[in-house]
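Chemist: got a predicted model here, sequence first, then my questions.
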Amino acid sequence: MAENKTLPLLPLRGMMIFPYMMIHLDAGRERSMAALEQAMVEDREIMLTAQLDAEVDEPTRKDLYMVGTVAEIRQLVKMPGGTIRVLVEGQCRAIIRDYRELETYAEVEVEEFPDPVDTSMEMEALTRAVIHQFEEWVRLSKKIPPETLVSVAIMDDAGRLADLIASHLNLKLETRQELLAAIPVHDRLETLYQILTRELEILKLEQKIGNKVRRQMDKIQKDYYLREQIKAIREELGDKDGRTEEIETARSLLKAGDYPDLVRRVVEKELRRLEGMNNMNAETSVIRNYVDCLLDLPWTNASEDNVDLAEAEKILNRDHYGLEKVKDRILDYLAVHKLAQDKTAPILCLVGPPGVGKTSLAASVARATGRKFVRASLGGVRDEAEIRGHRRTYVGAMPGRIIEGIRNAGTCNPVFLLDEVDKLDMDYRGDPSAALLEVLDPAQNRTFSDHYVELPFDLSHVLWIVTANNLGNIPRPLRDRMEIITLSSYTEIEKLEIAKRYLVARQRGQNGLSAKDIRFGAGVLAEMIASYTRESGVRELERIIGRACRKAARRIVEGAEKPIRISKKNLTDFVGKPKFLDTKASRKPQIGVVTGMAWTEVGGTILPTEVAVLKGKGKLILTGQLGDVMQESAQAGLTYIRSQSDRLNLPQDFYEKDDIHIHLPEGAVPKDGPSAGITMATAMVSALTQRKVRSDVAMTGEITLRGTVLPIGGLKEKVLAAYREGMKTIILPKDNEKDIEDIPASVRDKLEFVPVESMDQVLKTALM
C-alpha cells in the first residue's frame, strides 16, 4: 500500500541509487548539506533522485527525474574543506508528488512503492530467465566474483533480485533510471531481461573480435615459425638467408676486377665471415658496407692523361685569362709526365684573394689533363675523422673525404681539389691539418691508410690542388709539403678582358638573355670596374653585370624594344649610383697624413695614416686597433726621430712636451703587420716639422732604430691596390726592387718606383 511522506531532497549528479544499495556519497553544495542535516534532525530519511543534467549546480523541479529512492542515512561525517560524506541505504522506490523550495533546502512530498510479493509461476519463470542471463553475463564478462552469483541464486524476492542485478551492470544513467522507474516488478524483470540479452550480444561480439585478433597473432607466430624453418632448409642447401646471390655477386666482381692481392684476401675473409653469420646479427650490415666499399674503390683503375701539350694549353687559355705562372706549371707537369709516367704527381697550393679563379682553375686543369675532377671543401672542418674516416667499430662509420672522393671519381688519379685549406679548425676530436700531412706528403701518400678501409691506398698518382686565401694560416709542416703558387689581384685591364670573355656571356645565360637582347656600349664595362668595384677578384664585378642583365630582362618582359642598350649615360638606371666617385689621390697634400700600403687575405689595400701633435707630457697614443707588430714599428719610428732631432730641426725635448697621436682610420678593423714602419715614421716627421706630404705617394717598408728600410712581402698586391686608388709614386725597400718585374707591365709603366735604403731617402721623396 503506497504511502505519502514529506522528506528533504538530495539531488544526485551523474548517478542514481537502487533500493537495497548501500553507498557513500559526498555532498558539497550548501542546499544538499542542509537537506542532509535536516534529515538527521528528523527520522534520518531522505529522498534521492538524479539530475537530468549533471552540470546544473542549483537544480529545480524541471531539472530532476520524478522517480527516485527513499534512503536511510546510516552515517554522516563532516570532511575537511566543508564537505559532508554520508553512508546511505536505499529503502524503496518513490515518486515525487509535490516539490517545495525552502530557504536552505528543497522539500518533496513523495509516494512510496514497496515491492509486493508475487509467487506466481510466470513470475518464477521470468525470475529464472533473468538469473540465467545474468549467470551467462558473469561468465563472459568475468567482472564479478562468483560469490555474487550465490547471493543472487538464493534470493526469493523478485524485486530485490532485479535491483541487485541492475546495480552490478555497467549501464548508462538513462538505462538505470528506466529500471528504477519500472515500478511493477514484472515490468522491471522484463526490461532487465532485454538489457541482459543486449549486453550478452555485445559481449559475444567482443569475444568474437578478440578471437579474430588472437587468430591473427597466431598466424603471425606461425609465419615466423615457418620462416625459421625455411632458413633451416636454406642452410642445409647452402643458401644462408638468401645471401648466396649477394655473396656470389661480390666474388664475381672480385674475380673480374683488377684488385691487389691484399684486397682480395681481405674481401674473401669478410665474405666467409658473412656466410657464417645469422641475419639477425647487427654486424652483417657493417660487413656488407665494408665489402662494397673495398670493391668500389679504384685500386688500379686510372684514367688516361691527355699528353697533348698544345691542346692542354688551348683549354687552359680558353677557360682563364692571365694566370700565366699556374698554366706554365701545369704544362711543365704534363711534359714531365709524358717522359716519366710512373713519377708522382705534384701538390700545388694556389694562394690568392677571393675571386681570382683558384677553384675554377682546378676544374680547368682536370679538363686539360683529361682526368676526373673531385672537390672537397675543408672550411670549418674540425674532426680528424673527416679526413681519415671512422673506425668500423663506431655506429654509422664511413670513409673519410679523401677515400670517398676517390671512390666517387672511379679512378685512382683524379684532379683532387682541397678547397680553403687555410680555414681548417681543430678541437678535442683531433687536428685535421695533421691528418692531411700523410695525404699531401709524396713520400707517404703511396700507402695512405683510412681508418675505415684499414688497407693502404696509393694516392701518389692524384694531382692535388690546394687553395688558400692566407698562406700564414696554413701550418708550417703542411705548407712544407706543397708547391706554393701565388695568384695576385687582377689589374683593371685584366678585369676588362675577363668581363668581355666570360662574365657578360655567363650572366646573359643565367638571366635568360641572348647577345641580341642586351648590348653593353663602349666604356661601360670599364666604368663598372672603375666606379663600382675595388676588389682583387671579379666576383663583385660579375654581380654588377648580373644586376644590369636583370634590369634589362625586366624591361624586355614589360615590352621594351630589343636590344636593351646600356651606355655610360644610362648606367645608373641599371646598376645604381657609383660607389667610388673619385679616388683618394684627388685630395691635396696635407701635414701628418701619409698613404701606406698593406696586404690582407682579400688582396692588397691602402692604409691611410694620420698623426697629430698635441701639447702634453710626451705620450705616444696609438688608435685604430693596431696589433703588437705595428705598435712596435711606431715605437721604433719615434726612437729614430728622436735620434735625428738635430737633422730634422726639432727641439731636443720635443718628445717630453708634446703628445703624438697616431691613428689609422677604420678603427673597427684590426690591423697588424711589419710593413707600416716607414709610413708611421714619415707621418710623425711631417706632423712635427709641419711639412706636407705628397698625396700621390704610397709607401711600404719596415724601419729599424737607425732608419734602415727593411724588405716586405706582397709587393704586387700592394702596388695594384695603390694603383686602383690613383697613386703615381711608390716608395719601396731597395731589397724589393727585384719584385717590380712581377707587376703587370700595364701598371708598371704608369707608376714611378722609388727604391730606398734609409728613411732619409723616404723623407726626401715624400715630403714637399
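Modeler: Perfect, I can see it now. Numbers count the residues shown, from 1 in each chain.
Chemist: C-alpha from now on. contacts and neighbour counts both.
Modeler: Fine.
Chemist: what's around residue 511, how many residues?
Modeler: For residue 511, the tally of surrounding residues (other CA atoms under 10 Å) stands at 15.
Chemist: how about it, what does it touch?
Modeler: Residue 511 makes contact with 546, 549-550, 553 under the criterion CA atoms under 8 Å, 6 or more residues apart in numbering.
Chemist: give me the three-state assignment for residue 231.
Modeler: Following DSSP: H, G, I helix; E, B strand; the rest coil, we place residue 231 in the helix state.
Chemist: which residues sit against stretch 654-665?
Modeler: Here stretch 654-665 has contacts from 607-624, 642, 680, 684, using CA under 8 Å, 6+ apart.
Chemist: ok, and here's another one to check against it:
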Amino acid sequence: MFTEDNPKIENELVLPVLAVRGLVFFPGMMLQFDVARKKSVLAISDALSKDRLIFLVSQTDLSDKEPTGDDLYKTGVIARIKQVMHHSEEGVKLHVEGACRGEISTLLQEEPFLLGQITKCPVLTYKPSYRSEALLRIVHEKFDEYLRLFKHVPPDILLGVLQEKDCGRLADYIASNISIDFERKQYILDELRPLKRLQKLIDVLTEEIKILSVENEINQKAQAQMDENQREYFLKEQLRAITSELGEDDNPQQEADELRERVLALGLSQVCEEKLLKECDKLYRMPYGSHEASVIRMYLDTCLELPWKKSSKEKLDLVRAQRILDRDHYGLEKVKERFLEILAVKSLAPQQTGQIICLVGPPGVGKTSIARSIAQATGRKYVRVSLGGVSDEAEIMGHRRTYVGSMPGRIISAVKQAGVNNPLLLLDEIDKLGQNFKGDPASALLEVLDPEQNAEFTDHYIDLPFDLSNVLFITTANDASRIPGPLYDRMDIIELGSYTLEEKLNIASRHLIKKQLKKHGIKASQLKFSKAGLKELVEGYTREAGVRTLERLIASVCRKVAKMIVSDPEFTSFTVKPENLESLLGPRKFTKDQLAGEDTIGLVNGLAWTSVGGELLPIEVAVMEGTGKIQLTGSLGDVMKESAGAAITCIRTRAGALGISPKFYEKCDIHIHAPEGAVPKDGPSAGIAMATAITSALCGIPVRHDVAMTGEITLQGRVLPIGGLKEKSMAAYKNGIHTVIIPAENVPDLTEVDPVVKEHIQFIPVKRVDTVLETALTHMPRPVTQEPVGLPSEIAAKHQKAPELYQ
C-alpha cells in the first residue's frame, strides 16, 4: 500500500496527468471511476506502459471539456493504477489508489495527452501536544455531530476515524469520506501542515453541520406537512366511505370539491378567489346536515351565479335604435335624443362607462316603458327594481351573513337575475325612498350611482367587490325635489312633461288601442274608434298628464264590446263615436272648459306645479265689512300664507293709485280661499294671483276669465321667477286659457314649452305687479286724490253699474 512516506516514489517525476471533474483524491484513498475523454484514456495507457503511476488533479471549471494547464489546480495526488476495465468503446473504468501529494512543476505537453513534471510534496511532521490532542477531540465531536445529521456514512468509516491518531492522515481520511463539494476538499488537500489541515477540516465540518441542520429542519417541516396531508387524505377517504355506506352520497365534502372546481373555472381576481376557496374549505369540514353548511352552500351558490365576467354584446346601430324607439313610443324626443347620444359616444369610445340617467315626470308619461325600449334598442338585458317605499338600507346593500335569512341587496339580485354584468337596470320611483331607524337607503345608493365608486361595489352579503361600471342605470321619479341633493347630483336629469291633446290622440291610435284589442282578443275590424269619438274620450273622461286613465277607459270599452261579441251571434263591428260614449262609460266627467264663462270679481286663475303635472289653481277673494281680519283657507302652506301677506302689503302700498281707501284694512275683512280645500297647497308662485284677486275684490273690477298667471310677488311689487313653467303652461292650454302672465326672468324657459302650447297661448312677461293688473283686470281703477267715501261693497256695486265713472 502506498502512503505519503512511501520511499519508493521519487521526489521529481515525469507522469501523465489525468484531469478529473468534481473529484478530489487524497493519499491512501482507493476509488473506481469512469474515464471517457480521449486525452485521459491516452494518459492511462501511457501510465500502464511504464510504472503504472499517474498524477490525478481536479480541474477548476467543471464545464471545461478540454482543460489545459491553466485550468488545473496545482496540488493533486500521485496514484498507482490498480486495475483497468474496458467499460465501453468510448471509455474505461479505472481503479486507483492514492499514494502521496504532488504538485505540477511544469506541464511538459498537452497533446496527445497531458504530461507534467511532478514534484512530490514533503510529508511534514508535528510534535504531539495539548493543541494536537484538542484538535483531535474537536474533530471527533464534529464528525459525530455530522454523522447524526448525515446518516448516509457507512459504519466502517466511523471505525477508520476512531483508529486513526495522526492529525494529517485523519484530516485526509475524513475529508475524503464526507459529502462536501470538491472546492472545499481541494482547500484541505492544498494544506501540507497536519495541524493546520485539521483546523481547516474543523472549519469545513462546522459549516457543513450548520447547513445540514437547516436542511434537516426544512425536511422535517416538509415531512410533517406531508404526513398531515396524508392523514387528512386518509380521514377524508374514510369519511367518504362511511357516508357512502350510510347512503348519504350528497355530502359537503363532495359538494365542496365541485364548488372549488367552479370557483377556479371563473378566473376571478386573487382576493375573490381566495375568499371563495376558503369558504369551500369550510364547507369541506362541515358535518353532513349541519345548518352552517347550508348557509355556506347558499352563499357559494349565490356568488357563483353572479355574472362576474359574462356580458352581452351591445348593439350600437343608431338607425336601428331610432327605429325601435319610434316604433314603441310617440313623442319623448328629448329622451330618445339623449340615448342616441349615449350610443354614439359608446361607438367612438367603447371604454366609456357610467351613464346614469334620471327620468323625471308625472305618472303615465312612459318613463318605465321607454327604459324597456332602450334596453331592446341597445341589446342589453332589462331588469326593473322598484324602490317605492324602501326604507331599509339593507334592501340596497344586502344583509350581512351573520343574520338568519340574510340575502343580497336588490342591486346584486337584479344583476344576478339579468345574467350579464352590463344590463340596463331601471331603478323605479327613486323619489319615494323612505328613511327610518333602519338606515337611509338613499345614502346607500350613492355608491351604486357613482361611476367613480361602483367599479368595486361591495354588497354586505357577497362581501366581495363587484364591478357595476358596465351597468346602464336609469332611474325614474315624479318629483325631483324629493330626491336628496347628493343623489340628485350624481344623475343626468331629463324632464318629461305632460302630453298634449294631439299627443294623446296619436298615442291612443298608434299604441293603446292596438294593445288593448290584442289583450281582449278583439279583431281590429270588430272595434273601431272614430277620430271625434277618441277626442271626446280624451277631453270628456280624462284629465291627467299621462295616458294611464285613457288606457283604462279604452280597456273598459273593449270589455263592453267583448260582451257584445259573445252575446250577439250576429255582431259584426262597433264604432266608438261621441254620441255613444255615454252609453259605454256613463256621463261625461269633465266639462270642456272648467273656467267661468264670464269675467268675475275676486276670481283669478293661478297656475300650480304638482308631481303629476301642472294644474289650474283658482284663487278667490271676498271682501266684507269688518275690523280688518284676514282669513286664509284651502289647506295653504306656510310659504303660500306668507305670499298672501306680501300681496296685501303690496296692495296697501299703492292703495291710492288703485282707488282703494288707505284704511281698508281697518274697515274690511278679507277672506282668501283656494278651492279643493282638502288638497294641500304651498309655494310662492301664487303671489301675483293673490294680489290681482285682492285688488279686484277691493276695487270691484272683474278679472278676465281667459287669463292665468304665475309668479312670486315682493312687497315693492316686483315679480320674481318661478319653476315648472312647462307643466303650468300645459295646464293652462288644457283648460282653454288664451293668455298666461309669467315673470320676465322666465322667458328663457319658454324654449322648453311644447310648440302646440305656444301656438295657442300668448305669454306676457312682466316685471312688476302693475303690468299684471293692467293685463288681468277688465279695466284699471281710477286713482283718487282723497279717500273714497263708502265701503268696498258699495264701491263694487257702483263699479258694476257704471264702470266708466271710475276710470
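Modeler: Nice, thanks for sending it over. Since this is a predicted model, take the numbers as computed values, not measurements.
Chemist: TM-score of the superposed pair?
Modeler: Here the TM-score of the superposed chains, computed with TM-score structural alignment, normalised by the length of structure 1 as the reference length, equals 0.69; 540 aligned residues with a CA RMSD of 1.8 Å.
Chemist: for residue 148 of structure 1, state which of the contacts of residue 511 of structure 1 is nearest.
Modeler: Distance from residue 148 of structure 1 was checked for each of the contacts of residue 511 of structure 1 by CA to CA. The minimum falls on residue 550, at 89.4 Å.
Chemist: trace the closest one over to structure 2, please.
Modeler: Residue 550 of structure 1 maps onto residue 559 in structure 2, with residues paired by TM-score structural alignment.
Chemist: coming back round to it: top of the contacts of residue 511 of structure 1 by number of neighbours, please.
Modeler: In terms of neighbour count, residue 549 stands highest of the contacts of residue 511 of structure 1 at 27 neighbours, by other CA under 10 Å.
Chemist: for that one, helix, strand, or coil?
Modeler: In the three-state summary, residue 549 of structure 1 is assigned as helix, counting by three-state DSSP.
Chemist: distance check, the nearest residue in space to the match of residue 550 of structure 1 that is not next to it in sequence against residue 656 of structure 2.
Modeler: Closest residue in space to residue 559 of structure 2, ignoring its immediate chain neighbours: residue 520 at 7.2 Å, by CA to CA, 6 or more residues apart in numbering. Taking CA to CA, to the nearest Å as the measure, residue 520 of structure 2 falls 68 Å from residue 656 of structure 2.
Chemist: just give me the match in structure 1 for the residue nearest to residue 559 of structure 2.
Modeler: Per TM-score structural alignment, residue 520 of structure 2 is aligned with residue 511.
Chemist: check residue 273 of structure 2 too.
Modeler: Under the alignment defined by TM-score structural alignment, residue 273 of structure 2 corresponds to residue 264 in structure 1.
Chemist: quick one, what contacts that match?
Modeler: residue 254.
Chemist: rerun at 10 Å
Modeler: Contact criterion CA atoms under 10 Å, 6 or more residues apart in numbering gives 251, 254-255, 257-258, 294-295 as the residues in contact with residue 264 of structure 1.
Chemist: ok, and those residues in structure 2?
Modeler: For these, the subset whose aligned partners also touch in structure 2 (both residues aligned by TM-score structural alignment, their matches' CA atoms under 10 Å) is 251, 254-255, 257-258.
Chemist: find the nearest non-adjacent residue to the counterpart of residue 588 of structure 1 in structure 2, please.
Modeler: Using TM-score structural alignment, the partner of residue 588 of structure 1 in structure 2 is residue 598. Closest residue to residue 598 of structure 2 apart from its sequence neighbours, by CA to CA, 6+ apart: residue 705 at 6.1 Å.
Chemist: equivalent analysis for residue 736 of structure 1, please.
Modeler: Of all residues beyond its chain neighbours, the one nearest residue 736 of structure 1 is residue 711 (5.9 Å), with distances taken as CA to CA, 6+ apart.
Chemist: does the one you found touch residue 737 like I think?
Modeler: Yes. With contact defined as CA atoms under 10 Å, residue 711 of structure 1 counts as touching residue 737 (9.4 Å).
Chemist: which one of these two has more residues nearby?
Modeler: Taking residue 711 of structure 1 and residue 737 together and counting by other CA under 10 Å, residue 711 has the greater number of neighbours (19 against 15).
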